[in-house]
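Please work out how this folds:
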Amino acid sequence: MMCVLGLLGIILMILDNELTFAHIDHHDTIFNWFVKLTITISTVFLIGLVLYYHYYDISLYCVNNSIEHWCVGLTGRKIVLIVLEIVICAVHPIPRHFPIDQYPRDVRNNANSTKFYQSTPIPISLTYVPVDVALGLPMFARLYLCCRFITFHSHLVRDTSSQSLGYLNKISINFVFVIKTYFEQSPIRCLVIFCTLVFLIGSWSLRACDFKSNNEHISIFDAMWFFIVTFTTVGYGDVTPATYCGRSVATIACIVGILVSALLIAVISQKLVLSRWERYVHNFVLNIELAKAHRHQAANVIIYAWKMGRFTKMNKYRSIQYIEAQQAFFRSIDAIKRIKQKQRTLADNNVGLAELLRAQRDTSATIDQSMQQMVTMRRKIDTVEKKLDNVNQTIQMIQRTLSHLLDRSIQSESV
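Predicted coordinates for the structure are as follows:
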């Protein structure tokens, strides 16, 4: 509901300003007054919903942290954020006075005809900004409500398992995290939507802030052309801002255009990178080609070595054929060296994070297996030691028995 009221206020603001731009004297009509009144009413409801939302947000925070009173959860940072949000939602063109026809139609016609036939219109100051435009442009900040709408309707926020997993890993599932996931899934779509919104808002802002030489607002098509030229940092110079407001909007458009260009380059670079399995297939094909080239050059080494030996036996080691075979022999050896270097480089490129994790996992498994074998071996050694002790005790008993029997036999013989 907050998102709907925010977008409704922005649409009505644009409608009110467009109706005002259509009049030469920029005076409000009765319809403009009712439109502004509608914006004011929607703003009041929006501020009430914002306060209601923050009340429930603080209550849930108190419940999650076992806080008895909601005043404890109302921290200084929370108060600043609430005040800032109320200020953003409260700025809007207000109905200042009810329009009444104070002059007869003949006087208005004479005034309009005088302005129409005036050959030298008074130039507009650089600091001039219409009041409704100055109060209307900050209303685009209400689009943050759309960000909140996207966050709360995301499956990552609505899913209890995702929330639990994020809490266990100390990851806050907020708007930034949700936008990162959306941008990871479909970066081109997110970039197109962002650029379209910036284009529409920036074009209308330039139309509202900039004026022609006859003190009329520039057309929306000229504003679109000027925004595209500024956004892409081309700057033909055929259209230039006439006020500080227009210059500010053009500066913001230029900065956003630079950031979007960098983001677009990053997205294109990411799309051009081979995936893990594609890289495996590509490296496998290259490895096969290098192996074929290695076998071919090795065969050439054997062939040219045989030719050199044959020419040597024929005493033609100073002939042109021998020199050509020798040169081809060394070229094949150099080619084999280059192929081996490429194979080593290709093997190094195959080692990525996944391979390192697999190697670490295999090493850990091998170490665990070795530790278990060592424990088993230690148990067997202990068992062998116990058996050796028993054997030692048995031998000692046999020795005592034999010595006793020997003593008895000696005594019997002496008797």
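
Please make it C-alpha for all contacts and neighbour counts, starting now.
OK.

Residues contacting stretch 132-147, please?
2-3, 6-7, 9-10, 13-14, 17, 88-89, 91-93, 175, 201, 205, 208-209 (C-alpha atoms under 8 Å, 6 or more residues apart in numbering).

Stretch 337-355 too?
Here stretch 337-355 makes contact (C-alpha under 8 Å, 6+ apart) with Arg279, Tyr280, Asn283, Asn287, Leu290, Ala293, His294.

Among those residues, which one has the most neighbours?
Neighbour counts for the contacts of stretch 337-355 (other C-alpha atoms under 10 Å) peak at His294, which has 21 neighbours.

Contact partners for it?
With C-alpha under 8 Å, 6+ apart, His294 has these contacts: Ile336, Ile339, Lys340.

can you rerun that using 6 Å?
Ile336 (C-alpha atoms under 6 Å, 6 or more residues apart in numbering).

and what of the one 3 residues further on?
The neighbourhood of Gln297, defined by C-alpha under 6 Å, 6+ apart, consists of Ser332.

compare with the first, here's sequence two:
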Amino acid sequence: MISFMNLELLLSVFMFLRLYLVHRAILLHSKVLLSASYRSIGSLNNINFTFRFVLKVLMNKYPARTLLVFILLFWLTASWMLTLCERATADHMNMALWLIAITFLTVGYGDVSPNTGCGKVVCLLTGVMGVACTAMLVAVVTKKLALNKGEKHVHFFMLDIQISKRIRHAAANVLRECWLLHRANLSQENRGEQRRHQRCLLEAIRVFRHLRLKQRKLRDFASEMVDLPKMQMIMCDLSANWNNSYRELEQRILSMEQKLDELNHCFQQTSELLSHFLRQRSPEIR
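Modelled structure (predicted):
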């Protein structure tokens, strides 16, 4: 009886191998394979349109939706597999759903635990997949919360304006402390006041240098943010302009060659006419 149940369990688990049809359906119904422009550009760049490429495209375009569908499918599949594995001890689908959920979220309250080896393997795989999905979810949320290119440019521009204002204030403080120290040196009355103005002057110079260094680092970091698509478009425009100029130059050279041929032909006709005229005039002169 136990061997029959193990055989039935093994065959039931093998039933999930039919999930490869989902992979095939996603691959065949994706817009990547149905688009002729995708295929033509991909063939020029030696891109193989496999399921891995389609999955990357889906994760870039619809990351939250793709992760949610994958988590739901994995949750239902793992719960059904756990129900099959624990059929001999407890046949409750709701308990399997609860155990898979808390294991997937790496919480593990301990109120429910698998009893068979197959159930323990399923829970182990669920924990591994939970950690992987959590990492992907963190990456997706970080990407959504990150500033885009326009927002980064605006942010750095406003920071640069604020630092410039602080630099002007720090420069004014340096000039003020220099004047106060000069006036205290002229009076030669209170040495404590001179030392206080010296300390204030050194502090103002330190703040001024710190702000200048901060502004330099900010501008260096902003200059490193090169917009590669924009640079590519500029280079394409320059290449197109150079090609147009080269074609215009070729046309001008060809037109000049044609004009030179016409001039040569005219010179030949003129020389022939002159020689014919001179041959006609030579008997008359004799």
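
tm score of chain vs chain?
Overlay of the two chains. TM-score (TM-score structural alignment, normalised by the length of the second structure): 0.75; 241 aligned residues with a C-alpha RMSD of 3.0 Å.

what's the closest of the contacts of stretch 337-355 of the first structure to Thr363 of the first structure?
Nearest to Thr363 of the first structure among the contacts of stretch 337-355 of the first structure: Tyr280, at 22.6 Å, using C-alpha to C-alpha.

The second structure: which residue goes with that closest one?
Alignment note: Tyr280 of the first structure maps to His153 in the second structure; criterion TM-score structural alignment.

Quick check: Val140 of the second structure vs Lys149 of the second structure, distance?
The spacing between Val140 of the second structure and Lys149 of the second structure, counted by C-alpha to C-alpha, to the nearest Å, is 17 Å.

Looking at the two, which is more packed in?
Val140 (18 against 12).

what helix or strand does that one sit in?
Following DSSP states H and E, one finds Val140 of the second structure within helix 117-145.

what's the single longest helix in the first structure?
Longest helix in the first structure, counting residues (DSSP state H): helix 353-414.

ok, then the element right after the helix holding Val140 of the second structure?
Downstream of helix 117-145 of the second structure (by DSSP H and E), the next one is helix 149-187.

Can you give me the buried ones in that next one?
Buried residues in helix 149-187 of the second structure, defined by neighbour count with 16 or more other C-alpha atoms under 10 Å: 160, 163, 166-167, 170-171, 173-174, 176-178, 180-181, 184.

With stretch 255-274 of the first structure instead?
Val256, Gly257, Val260, Leu264, Val267.

For Gly76 of the first structure, state which of those is nearest.
Taking C-alpha to C-alpha as the measure, Val256 is the one of these closest to Gly76 of the first structure, at 31.9 Å.

And for that closest one, nearest residue in space, chain neighbours not counted?
Nearest residue to Val256 of the first structure in three dimensions, chain neighbours excluded: Phe231, at 7.2 Å (C-alpha to C-alpha, 6 or more residues apart in numbering).

Which position in the second structure pairs with the one you found?
Per TM-score structural alignment, Phe231 of the first structure is aligned with Phe104.

so the residue positioned nearest the centre of the first structure, which of the three states?
By C-alpha atoms, centre = their mean, the first structure has its centre lying nearest to Lys180, at 4.8 Å. Following DSSP: H, G, I helix; E, B strand; the rest coil, Lys180 of the first structure is assigned to helix.
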